[in-house]
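Asker: What would the 3D arrangement of this be:
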Amino acid sequence: MLPTVSHGDGVWLHDTDGRAYLDGCSGAINTNLGHGVREITSRMHEQLDAVCFAYRTQFTSQPLTELSRLLTDLAPGSLGHVQYANSGSEAVETALRLATLYHAEAFRPFQCAILTEEPSYHGMTAGALAASGHPVRKHGLNPLLANQSTVAKVRPRDGELRADVEQWERAIEEIQPHNLGAVIIEPVGGASSGAVPADPAVLRRLRELADRHGFLLVADEVMSGLGRTGTWFGCDHAGVVPDVMVLGKGIAAGYAPLSAVLVRDEIATAFDRPLSRVLFGHTMAGAPLAAAAGLATVEYLIAHDIPARADRSGRHLRALLEGLAARHPVVRDVRGLGLQLALGLHADPDRTPGTSLDLVAAARAEGLLLYPTGIDARTESVMVAPPLTSTDAELEELALRLDRSLSRLTPAPATQADRLVAATH
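Answerer: I've put the predicted structure just below:
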C-alpha cells in the first residue's frame, strides 16, 4: 500500500506517518522547482481569488498572454505561436493533429505518415501512444491502437540504445519522403530509454531532411524542455530549431496541469483561419489558474537562471553517480544531460522490468524516490532527476541514500582484507 502524502518542502516529501522522502526524480520528472515554492503558490492564490476559469473561446487572460510571450521569447527560431493543453499526452496529440491538417491544407492528404523511434514515449492518449516506441505501455491496447496505421518506427542497431543517422535515413527512404507528414523525436529520452540523448548529428540531419522534403520535425520536449538538460531546450544541444515543439511537465512544475505546443510562424500562418480554430482544444486548456502557475514558474526559471544551475548541478550529480557505478556491479552506465540523468542497469533476463523495480523499492526503503524506466533488458534503467533547485548538499544526500539502496541489491565488492580472510577459511 502506498503511503499518504502529507506535505512537501523543497526536495522533500513527507507522509502522514512522519517519514521524509528525498524526491530524487521530481515526481515524474515534473516538479522541477521542488515543493512549496512561495513565489508560485502565492501567485496561484491571487489568481484563485480573482478567477480560476474562463473558456478559451470566450476570453484570454493576462497570465496566459504573458506566458505566451515568455515562451516564444525563450524558444529558438520562429516558434512564435502557442497552443495550450493540459498534459504532455494532449500536447503531443495536438502536434500530430497539426501535422496532418497542415499537409491536408496544402492538398497533400497522402503525406500523413508519422515516423517515430523505438524506444520512445510520447504519451498515453491513443495517437500519442501509437506514436510511442514503448511496447510495455501499449500492452493489451492493440485493438485500440491498430487504427493508427500511419505510424512507422525506426529502431537502433543491435547493442545501441538509439537510432543513428543511417537508421533514420533508411527508415525515411522506406516510407518514401512524399508520404511522410512528420518525424517526432525526444532530444533526450525519458520513460522508454532512460535519459539517453539523441545524437546531435541525428537532429541536425532530420532538420536537413525536413527542409528538403517538407515533413514537419516535431521535438517532444515534455520532459527535457525548460531547463532540465542544462539548456532551455533539449534541441539547443544540437543547435536545431524544430517546426513544432511540445512542452509539458516543467512548464508549471507540478503546480497545475498545463502543457503547450509551440509552432513555427510559417506553419501557423499556412491556414486560412487562426490556429486555435484549426486545432480546437480542451475545456481546461490554458485556464487562468493554470496559466498563473505556468507564468510564475517560467518567471522563476528566468530570474534564477535555472538552466545554468541545472548544468552545474548535473555535472556534480553525474560525478557522484559515476562513483556509485564504479562500486556497484548492477549499474551498467550513467547517462543523460544536465539533471535528466539515469543509471542503466544490468537487467535480470528472467524478468523485465525487474531490477529497476527492485532498486526503486530499495530506494523507497531508504527514503529516496526514483523513477523506473526502459522497455526491455537493453534499456532497463532508473532515472535520477531531482528538482533543478537542489543544493550540492542535497545531491550528496541523494547519492548516499542511493548507495545504500544499491547495496541492498548487490553486496559491496570484496576488499583485499575480505579476500585474505576468505582465503584462510
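Asker: switch to C-alpha atoms for all contacts and neighbour counts from now on
Answerer: Will do.
Asker: and residue 145, how many residues sit next to it?
Answerer: The tally of other residues near residue 145 (other Cα atoms under 10 Å) stands at 17.
Asker: Nearest residue to it in space, please, no chain neighbours.
Answerer: Spatial nearest neighbour of residue 145, chain neighbours left out: residue 130 (5.8 Å); criterion: Cα to Cα, 6 or more residues apart in numbering.
Asker: same thing with residue 275?
Answerer: With Cα to Cα, 6+ apart as the criterion, residue 275 has its nearest non-adjacent residue at 6.0 Å, and that residue is residue 268.
Asker: Please report the distance of the one you found from residue 88.
Answerer: In this view, residue 268 and residue 88 are 20 Å apart by Cα to Cα, to the nearest Å.
Asker: of those two, who's got more company?
Answerer: Using other Cα under 10 Å, the more surrounded residue of residue 268 and residue 88 is residue 88, with 27 against 23.
Asker: Test my guess that that one contacts residue 245.
Answerer: No: using Cα atoms under 8 Å, residue 88 is not in contact with residue 245, being 11.2 Å away.
Asker: tell me, what's touching the two both at once?
Answerer: Residues touching both residue 88 and residue 245 do not exist when contact is defined as Cα atoms under 8 Å, 6 or more residues apart in numbering.
Asker: Do a quick rundown of the strands in the stretch 201-350 of the chain.
Answerer: Along the stretch 201-350 of the chain, the stretches classed as strands by DSSP state E, counting those that start in this stretch are 216-221, 244-247, 259-264, 331-337, 340-345.
Asker: How many residues are close by residue 407?
Answerer: Neighbours of residue 407 under the rule other Cα under 10 Å: 17.
Asker: Next up, identify which helix or strand it is on.
Answerer: Here residue 407 sits within helix 392-409, counting by DSSP states H and E.
Asker: Please identify the buried residues of that helix?
Answerer: 394-396, 398-399, 401-403, 405-408 (16 or more other Cα atoms under 10 Å).
Asker: other SSEs contacting it?
Answerer: The elements that helix 392-409 packs onto, with contact taken as 3 or more Cα pairs under 8 Å, 6 or more residues apart in numbering; DSSP states H and E, are helix 306-327, helix 355-365, strand 368-369.
Asker: Tell me which residues of the longest one come out buried.
Answerer: Just to be clear, that refers to helix 306-327. Buried residues in helix 306-327 (16+ other Cα under 10 Å): 306-311, 313-314, 316-318, 320-322, 324-325, 327.
Asker: want to put them side by side, so please do this one too:
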Amino acid sequence: MSQVQSLPVIVVEEGRLDAASLAPSWHAWARANGFAGQRGRLLALPGEAGAVEGYLFGSGEPAARPALILGLAGANLPEGDYHLEGTYGDPVLAAVGFRLGAYRFARYRKTEPAPRLAAPAAADAAEIDRLVEAAVLARDLVNTPSNDLGPDAFEQVIRDFASARGISVSAIVGDDLLAANFPMIHAVGRAAAQPPRLLDLSWGRESDPKVTLVGKGVTFDTGGLDIKTATGMLLMKKDMGGAANVLGLAHAIVSAGLAVRLRVLIPIVENAIAGDAFRPGDVLTSRKGLTVEIGNTDAEGRLILADALALADEESPDLLIDMATLTGAARVALGPDLPALYSTDDSLARDLMAAGLRADDPLWQMPLWSPYDSMMSSKIADVNNAGSGGFAGSITAALFMRRFVSRAKAWVHLDIMAWAPEARPGRPQGGTDHGIRAVYGLLKHRYPAI
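Answerer: Below is the predicted model of the structure:
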C-alpha cells in the first residue's frame, strides 16, 4: 500500500496541537472546531472541492494513554487506506491497536468494511501481522457459537491450524481417553452428543527449551447437573476462550520462529446433561492418580485441565502455561479487563506483568495461598473440585490445579474472561484476546529466534 494513495491519520497529544506541524489551514480548521487532541476524537481535514484529505486523531494525555489508543481510530474511521503521522509512540503497538480496533466479526451478518492501515515505516510489518493475526484468531473462535464450534468442528479447526503451520497434531477421542488414562476429560464430556477429546500439538527442535501451553476447550457449558441459570448460559460459547487464546499464542510463537520446543494440549469437551452425565458426589480418579470428589459439576474446567496438566508435567517442561475461562471469582476480584495470573515463580510473574503493561495486555498476580488448600478437603477422596464456603474461588481453583504440576520448572495459570463486555481501545465488544501479547513478549525476550 503506497502512502501516496492513503490518507494520513495525524496523531496529536492533548494540548499539543501547536507542536503538530500542521499546514496553516488545517491548524486553523482544528482551532475552529475545538480540536485539541482530546482522547479518541477524530476530525476530518478538508481539501479541495470538499474532499477529505486526512484526519486528526486525539490520543489524549500521554500519562493516561494506553498503547493501543489507535484502536479508537480503527474502530471509527470509514473504509479506506490510511497511514500514521504525528506522535504515536511504539510504531508496532500503534499499528496493532489500529487494526485490532477495526476488528469485525462478519461470519453471520454483513458488516461495514474496515479501514486499512499501512505499516509505519519504522515498524516490523511481520510483527504487526503476527500479533494481529493471533488476536483475530482467538476472537473469531470465541465469537463463534457452539452450534458451529462443537468438539468435532473445533478439532477440525485445530487440525487445519496445525497443517497450515507445519505443526504435528494427534487426537485421543471418546472412550480411547479411558484407555489412555484421561478419565476426568472423559467424565466431563461423555454426556455430550459429540465425544470429548484431547488434541496434542508439537513444533520446534527437540534440543530447544520445552514450552508447553494448555488451553481449556469447553465448547459449551450448561453447568452439568448443577445447571446454570439461563442468564448464566448466555455467554458459555466463550468457555473455550482459553484454548482460543492458546492457539493465538501458538501462532505468534511459530510465526516468529522462537527457539522453543512447543507443545500445545487442548482438552475439548461439551459439559452437557444426559443420562450418563457425571454427578455431584461422584469420585473420579485423575490421570495423576489423585481421587477427586465432585462438589459441583459446574467446576468442570479444572477437571479437564488437571488431566492435561498432568500429561504436560510428565516431561518436565521448562515452562508450563495454561489459559482458562475458569472462574467468575476472578472477574469479581479484578474485573473483565485484568486476567488473574498465578505462578510458582514470582520472578516470572513479575516479568509477565511487565511484558503485559508494555503491550497493553495487562495481567495481575494473585497468590497461590496454601492455607486455602483446606477449603477443598474431602472426607472420602484426596480433594474436592469445588471450594467450600464461597470464598477465594479463583485462588482455590488455581490451588486445585497446582496439585497436578510437580515436575515443570515453572508453571503459570491465567484465569481469563476472553470477552469484552464493553468496547475499549483495541478491543471491540465481544470475544477477545487476553494474555497473548504479554506471554509472547516474554517468550520472545527469553527465547529469541535464531
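Asker: Send over the TM-score of the superposed chains.
Answerer: Once superposed, chain against chain, the TM-score is 0.26 (TM-score structural alignment, normalised by the length of the first structure); 187 aligned residues with a Cα RMSD of 7.3 Å.
Asker: before we move on, back to that, next, the angle strand 331-337 makes with the helix holding residue 407 of the first structure.
Answerer: The directions of helix 392-409 of the first structure and strand 331-337 differ by 150 degrees, with axes from the mean of the first three to the mean of the last three Cα atoms, to 10 degrees as the criterion.
Asker: and after helix 392-409 of the first structure, which helix or strand comes next?
Answerer: With DSSP H and E, the next secondary element past helix 392-409 of the first structure is helix 416-423.
Asker: on that earlier part again, want to throw the helices and strands packed on helix 392-409 of the first structure into CSV with distance to residue 64 of the first structure?
Answerer: Shown next, in CSV, are these (distance: least, Cα to Cα, whole Å):
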stretch, distance to residue 64 of the first structure
helix 306-327, 22
helix 355-365, 38
strand 368-369, 33
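Asker: With respect to residue 335 of the first structure, which of the ones you listed lies nearest?
Answerer: Residue 335 of the first structure lies closest, by Cα to Cα, to one member of these: helix 306-327, at 8.2 Å.
Asker: Which elements pack onto that closest one?
Answerer: Partner elements for helix 306-327 of the first structure (3+ Cα pairs under 8 Å, 6+ apart): strand 331-337, strand 340-345, helix 392-409.
Asker: Distance to residue 209 of the first structure added to these, as JSON lines?
Answerer: Shown next, in JSON lines, are these (distance: least, Cα to Cα, whole Å):
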{"stretch": "strand 331-337", "distance to residue 209 of the first structure": "26"}
{"stretch": "strand 340-345", "distance to residue 209 of the first structure": "28"}
{"stretch": "helix 392-409", "distance to residue 209 of the first structure": "41"}
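Asker: Out of these, flag the one nearest residue 95 of the first structure.
Answerer: Shortest distance between residue 95 of the first structure and those, using Cα to Cα, is found for strand 340-345: 23.5 Å.
Asker: So which bits of the one helix or strand residue 41 of the first structure maps to are buried?
Answerer: Per DSSP H and E, residue 41 of the first structure falls inside helix 38-50. Going by neighbour count (16+ other Cα under 10 Å), the buried part of helix 38-50 of the first structure is 40-41, 43-44, 47.
Asker: May I see the buried residues of the longest helix seen in the second structure?
Answerer: If you go by DSSP state H, the second structure has its longest helix at helix 125-143. In terms of neighbour count (16+ other Cα under 10 Å), helix 125-143 of the second structure has its buried residues at 125, 127-143.
Asker: how close does residue 27 of the first structure sit to residue 331 of the first structure?
Answerer: As for residue 27 of the first structure, its distance to residue 331 of the first structure is 22 Å (criterion: Cα to Cα).
Asker: Could you identify the helix or strand that succeeds whichever helix or strand residue 303 of the second structure is part of?
Answerer: Under the criterion of DSSP H and E, residue 303 of the second structure resides in helix 301-313. For helix 301-313 of the second structure, the following helix or strand on the C-terminal side (DSSP H and E) is strand 319-324.
Asker: Summarise which helices and strands that following strand is packed against.
Answerer: strand 210-215, helix 241-256, helix 301-313, strand 411-415.
Asker: so which of the ones you listed comes closest to residue 198 of the second structure?
Answerer: The nearest among those, by Cα to Cα, is helix 301-313 at 8.0 Å.
Asker: Determine the set of other helices and strands touching the closest one.
Answerer: Judged by 3+ Cα pairs under 8 Å, 6+ apart, helix 301-313 of the second structure is in contact with helix 183-189, strand 210-215, strand 261-271, strand 319-324, helix 393-402.
Asker: got the ones you listed as TSV, with mean neighbour count columns?
Answerer: As requested, these are exported to TSV (neighbours: other Cα atoms under 10 Å):
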stretch	mean neighbour count
helix 183-189	26
strand 210-215	25
strand 261-271	27
strand 319-324	25
helix 393-402	22
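Asker: Rebuild the ones you listed as a markdown table, extending it with distance to residue 53 of the second structure.
Answerer: Shown next, in a markdown table, are those (distance: least, Cα to Cα, whole Å):
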| stretch | distance to residue 53 of the second structure |
| --- | --- |
| helix 183-189 | 56 |
| strand 210-215 | 46 |
| strand 261-271 | 47 |
| strand 319-324 | 44 |
| helix 393-402 | 51 |
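Asker: Out of these, which gets nearest to residue 42 of the second structure?
Answerer: Here strand 319-324 is closest among those (Cα to Cα), at 36.4 Å.
Asker: The closest one to strand 411-415, inter-axis angle?
Answerer: 10 degrees.
Asker: Give me the angle between strand 319-324 of the second structure and helix 301-313.
Answerer: If you take the same axes, to 10 degrees, strand 319-324 of the second structure sits at 160 degrees to helix 301-313.
Asker: any idea of the angle strand 319-324 of the second structure forms with strand 261-271?
Answerer: Here strand 319-324 of the second structure runs at 20 degrees with respect to strand 261-271, directions being taken by the same axes, to 10 degrees.
Asker: All good on my end, thank you.
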